[in-house]
Each structure stands twice: as C-alpha cells, then as structure tokens.
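>>> Sharing a model prediction with you, sequence too.
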Amino acid sequence: MPTIIDAFDEYFEMLPAISDDLKKEVYKLRYQVYCIETGFEDPANHQDEAEYDDFDDSSIHYLIRHKRFDTYAATTRLILPNKKNPERLFPIELHSQIQIPEAFKGIPRMALGEVSRFCVSKDFKRRKKESGTLTGISPDTDAYYSEDERRTFPHITIALIACLVKISAEHGIDYWYAVMEPALLRFLSTLGIHFIHIGPLTDYHGKRQPGIIKVSDLLEGVAKKNPELLEMLTFRGQYLQSFN
C-alpha cells in the first residue's frame, strides 16, 4: 500500500529555490497569494508582480512543484539568524508583542529561525470557503485534478513543514519562531505540533498568533500521533538524528 510520501511524490516535489529564476517564482507565487488571493498586501506596492522584503536575502526558500502541470503550489521560507549581527530582530519581534520571554530564555540566537511566508496557492487548497486564507482550500479543483491528486492536497502543508525541517537540519536551527493563523495552528495541533504562544493575536497579514517551538519537540509530537507523517517530515528519517 502506498505511503503518504509515495502518494505525494507521485504528483509533487519539494524544490529548494536556490537559483535566481526559482527565487523569482517564489516572489511571483507570494504575490499571487498575498496580493491577489487574500488581499493581505496591496498590489499597488508591488508593481513588478513580485512580493519580497528585506528578509529574503537572509532566508532559505522552498517551493512545492506540481509535476504534471509544472506549476508551483506552495512556498515557505526560514529566516536565518544574522551571523554578523545575531541580535538583529526577526519579523516576529518587530510586528508582535512578545509577552512570555521565558519561553525562549537561554535559546542561542544562532539556533533560532523564523518560519515565514508559509502559503499555498488557491488552486491547491482543499476546503471550501477558505480560499481567502494563506493555507485554506479552494472549491474549484475538481475540474483540473484527479481524485488521487486531490487526496494529496492536504499533504502540501506537511511538505512545507518537511522543507523547514530540512533547512533547519542543514543550518543548525533548533527552534522556530512563527506568526500563524489560528486555523493553521489548530490543524498543526491535530498532528501533534504544538507551538508555545508567546503573545496576543496580532494583525499581521490577518489575525495571527506569535509562537515558538523546538524542532525536536515538533518531531516528537508527530511521532506520537502518526509515525508515517514523521517519515515525511524527516525525508524518510534522513534528518531525524539532526535534532536529538
């Protein structure tokens, strides 16, 4: 019987955006999601139809590519700490009110990254009436994708997290900051992924919750809930030992 990874890999691939051309695809997809689909950003501020900011140069980016149509379904980035200036603030520290500093007391700045621009194109979203959210789901997929393909759409979110795990393993990141939609946090909780809330909801690309998580705790929580998902998050166990 095919595993979740096998089913996902049949239709999609996780692609590091390391070339200039792929980074342009990242920015184009973000423009589509943030400016056109959700309205969180004003298209007038992005005349080149690309959404990017000052943190992109210090980030590692990934894309999820749909193989059959050669289109990009989703993207995310991990903002890395600044090696020359470890005290440089992350976006969460600039745009959120952090009220629980003890949650990250003692965490080395060089082991801390921020999950950011975590989004899925509306064409690959699975729940009706949620196409106005960053990871919500569109009702208009039946005409384009087979039933087997649509079954894999929920795993796009898992694949984005897997990309972040890979980045973290390769760059020595043990903790993630994130500012996420409450709906996404609830979904992650069903997988065993529990971010620690470190402040109140903030209005940043919609109402979003600032939080932090240790990557090893994330993987341990998933292992207890669904070992098959753990295999996907760690690329069949390849990166599991990086966080022990």
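Perfect, thanks for sending it.
>>> switch to C-alpha atoms for all contacts and neighbour counts from now on
Will do.
>>> do you know how far residue 176 is from residue 130?
26 Å (Cα to Cα, to the nearest Å).
>>> Comparing those two, which shows the higher neighbour count?
residue 176 (24 against 15; other Cα atoms under 10 Å).
>>> another one to put next to it:
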Amino acid sequence: MDQDPLTTAFHRDFDLFEPLDAAALRAVFRLRYEVYCREFHFEREEDCPEEQEIDEYDADSWHCVLQHRSSGTAAGCVRIVPASGRGSHTELPMEKYCRGSFLDVPERPDRLDRGLVCEVSRLAVHGRFRRRRGEAATPRGDVRTRQIAAEQYRSFPMLALGLFMGATAMATLHGKEHAFAMMEPSLARILRRTGLPMAQVGRLQEYHGRRAAFYIHRETASEGIERSEFLRDLYHHAYDIFTGNMEPPADRVSRVRAA
C-alpha cells in the first residue's frame, strides 16, 4: 500500500529523535525559550538564564525532538512527564497549576496508579514552521485548521501530530497506561478527527492560553491509531526509532543537569 503523501513528505524532511546529550537538550530548551518566552510570553525571559526554558520537571522527563533535515533546525519538541518521577516534585505540572479545574471523574491523575500515569507537556513548534495562513496563533500552530494541503505539510497539524505520536510511542515504551495533557479544545477535536478520542476531564482555564485537561488510555489510543493509516504510520515510525534507546533514569537526570 502506498504511503500517504503527507507522511512521505514528513519523513523526507524531518527527523524525529530523543535528545541523548546535553547539546541536543540545549537546543530543546532554546526552542522552548523562543516560543514560550519571546514569542508568546507564557514564561518570563528573566527566569530563563542563558535563553534556556527549563524547569524542575525536565530532569525526569522523556524528550522528543523534530529536526528539519536540510537546515538542522529544531522544528518542534515535546516532553513526557512521569507521575512517578525521581526529582523533588511530587505532582505533574497540571496537578501543580491546574488541579482546581479537574472535574469530579475517575479519570484524573490524582485518582490513578501513579506508576502508570504521565503528562504530555511543553509541545511547541518553531515559529518559522507555523507562519503560514495565520498558523502563528498558538505555540502548536493554528489549531482551528481543518484540512492540510499537500504543499503545507510543514504546518501545524502535521508537525504537532508527529510530535504527539512520538510522545505516545515513548509513553508506551515506558509502560504508561494513562496520558494527560493541558490543551485547547480545538486541538483535542483535531486529535479526535484523526483517530484519538481524547476525553475532557477539566474545565477551561487560563494556562498558556485557554486550555483544559484531557485524558486518553493507552488501549484507547492504540485502537484509534491502528484504525487510522495516517496515525499508524507516524506512530510506528516513532516507535521504531525509540526502541532500543531506553535510557536509565540516572543518566537522564545527569545530562539534563549538564545542559
């Protein structure tokens, strides 16, 4: 079966990888600084020494990067924060900043086995890959986009979906069953349309824009991915890349500190 032209273009022009050295991590934190501090002012520049947007969760997180092949630019990034981290924090980012918005439902991070819970966090796409047809509306691009023309494969949903599938593959490889994310409802609608039925488990609040807590179970995600040829290709591509690159937690902490 022929591959979808969008995924063909995506694999041709972008590399997906886990940053495994301090230099690669510095590129991640610099990208986040450009997007979250300079462009959208979600974080204060003065709180980010050496133009590195980094917080207490990064040492325990698994990071994923999209790199533009021809330019070597870090085009996008995302991290997966485990609830059972080894650092000084005891809460997921959404629990620390958004707990008051959670709905009274069983599918909340504070009501599930902590060892099986993670949060998809800090998803960002570089501005140069979003500035088409108003795509600079959010750090992930214009989440209102309904369709993607073949010649616009660099735009948001393609890059963001590639990163989200990378995060899903990482969470699966690390044995996480429950994934959460703070996101715009319109992004959740795009994920649903492409095959991932995200469930809203929190009220809308102001947190890096108008966002709410969303949840998906690993089995539900797997079923949705396997039903979608588009997502299945992105997911298995990421899974194959990350297989064999699992890193001991102590090594991950050491290199984040070195960055």
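Received it, and whenever you're ready, just let me know what you need. Being a predicted model, the structure only gives us computed values, none of them experimental.
>>> Now residue 79 of structure 1: closest residue in space that isn't a chain neighbour?
residue 59 (4.2 Å; Cα to Cα, 6 or more residues apart in numbering).
>>> can you pull the contacts of the one you found?
Shown in contact with residue 59 of structure 1 (Cα atoms under 8 Å, 6 or more residues apart in numbering): 77, 78, 79, 80.
>>> distance between stretch 169-182 of structure 1 and the chain's centre?
With Cα atoms, centre = their mean, to the nearest Å as the basis, stretch 169-182 of structure 1 stands 9 Å off its chain's centre.
>>> in it, what's buried?
Of the residues in stretch 169-182 of structure 1, 169, 173, 174, 175, 176, 177, 178, 179, 180, 181 count as buried by neighbour count, 16 or more other Cα atoms under 10 Å.
>>> so where does the fifth one fall, helix or strand?
Residue 176 of structure 1 is part of strand 175-180, with elements assigned from DSSP states H and E.
>>> Report all helices and strands that the very next helix or strand once past that strand contacts.
Counting by DSSP H and E, the element after strand 175-180 of structure 1 in chain order, helix or strand, is helix 182-190. Counting contacts by 3 or more Cα pairs under 8 Å, 6 or more residues apart in numbering; DSSP states H and E, helix 182-190 of structure 1 is packed against strand 207-214.
>>> Give me the mean deviation of the strand it packs on from structure 2.
Superposing on structure 2 and averaging over aligned pairs (mean Cα distance after the TM-score superposition for structure 1), strand 207-214 of structure 1 comes out at 1.0 Å.
>>> which residue numbers in structure 2 go with that strand?
The aligned range for strand 207-214 of structure 1 in structure 2 is 210-217, by TM-score structural alignment.
>>> Apart from its neighbours in sequence, what residue is nearest the residue nearest the centre of structure 2?
The centroid of structure 2 falls nearest to residue 78 when counting by Cα atoms, centre = their mean (3.4 Å). Counting by Cα to Cα, 6+ apart, the nearest residue to residue 78 of structure 2 once its immediate chain neighbours are dropped is residue 123, at 4.2 Å.
>>> Which secondary structure state is assigned to the one you found?
Classification of residue 123 of structure 2 using DSSP: H, G, I helix; E, B strand; the rest coil returns strand.
>>> Would you mind finding the match for it in structure 1?
Match for residue 123 of structure 2 (TM-score structural alignment): residue 118.
>>> wouldn't that match be in contact with residue 77 here?
Yes: judged on Cα atoms under 8 Å, residue 118 of structure 1 makes contact with residue 77 at a distance of 7.0 Å.
>>> returning to what we had before: in a strand, the residue nearest to the centre of structure 2, correct?
Yes: using three-state DSSP, the secondary structure at residue 78 of structure 2 is a strand.
>>> So what does it match up with in structure 1?
For residue 78 of structure 2, the aligned position in structure 1 is residue 76, judged by TM-score structural alignment.
>>> Give the full set of residues in contact with the residue nearest to residue 206 of structure 1 when sequence neighbours are not counted.
In this structure, residue 206 of structure 1 finds its nearest non-sequential neighbour in residue 40, 6.9 Å apart by Cα to Cα, 6+ apart. Applying Cα under 8 Å, 6+ apart to residue 40 of structure 1 gives the contacts 34, 205, 206.
>>> ranges for the helices of structure 1?
4-11, 20-30, 91-95, 147-152, 155-171, 182-190, 215-225, 227-233 (DSSP state H).
>>> What are the buried residues along the fourth one?
What it means is helix 147-152 of structure 1. So, applying 16+ other Cα under 10 Å, buried residues of helix 147-152 of structure 1: 149, 150, 152.
>>> Residue 74 of structure 1 touches residue 158, doesn't it?
No: counting by Cα under 8 Å, residue 74 of structure 1 sits too far from residue 158 to count as a contact (11.1 Å).
>>> more crowded one of these two?
Taking neighbours as other Cα under 10 Å, residue 74 of structure 1 and residue 158 compare with residue 74 leading, 30 against 17.
>>> which residues does residue 48 of structure 1 contact?
The contact partners of residue 48 of structure 1, by Cα under 8 Å, 6+ apart, come to none.
>>> Tell me the spacing between it and residue 24 of structure 1.
Using Cα to Cα, residue 48 of structure 1 is found at 11 Å from residue 24 of structure 1.
>>> Need the counterpart of residue 58 of structure 2 in structure 1.
Structural correspondence for residue 58 of structure 2 with respect to structure 1 (TM-score structural alignment): residue 56.
>>> hang on, isn't that match packed against residue 80?
No: judged on Cα under 8 Å, residue 56 of structure 1 makes no contact with residue 80 at a distance of 9.7 Å.
>>> Find the helix or strand that residue 257 of structure 2 is a member of.
Assigned by DSSP H and E, residue 257 of structure 2 belongs to helix 249-258.
>>> contact partners of that helix?
The contact list for helix 249-258 of structure 2 (Cα under 8 Å, 6+ apart) reads 20, 21, 22, 25, 58, 59, 60, 86.
>>> with those in mind, which one is nearest to residue 190 of structure 2?
residue 58 (27.2 Å; Cα to Cα).
>>> Before I go, just wanted to say thanks for your time.
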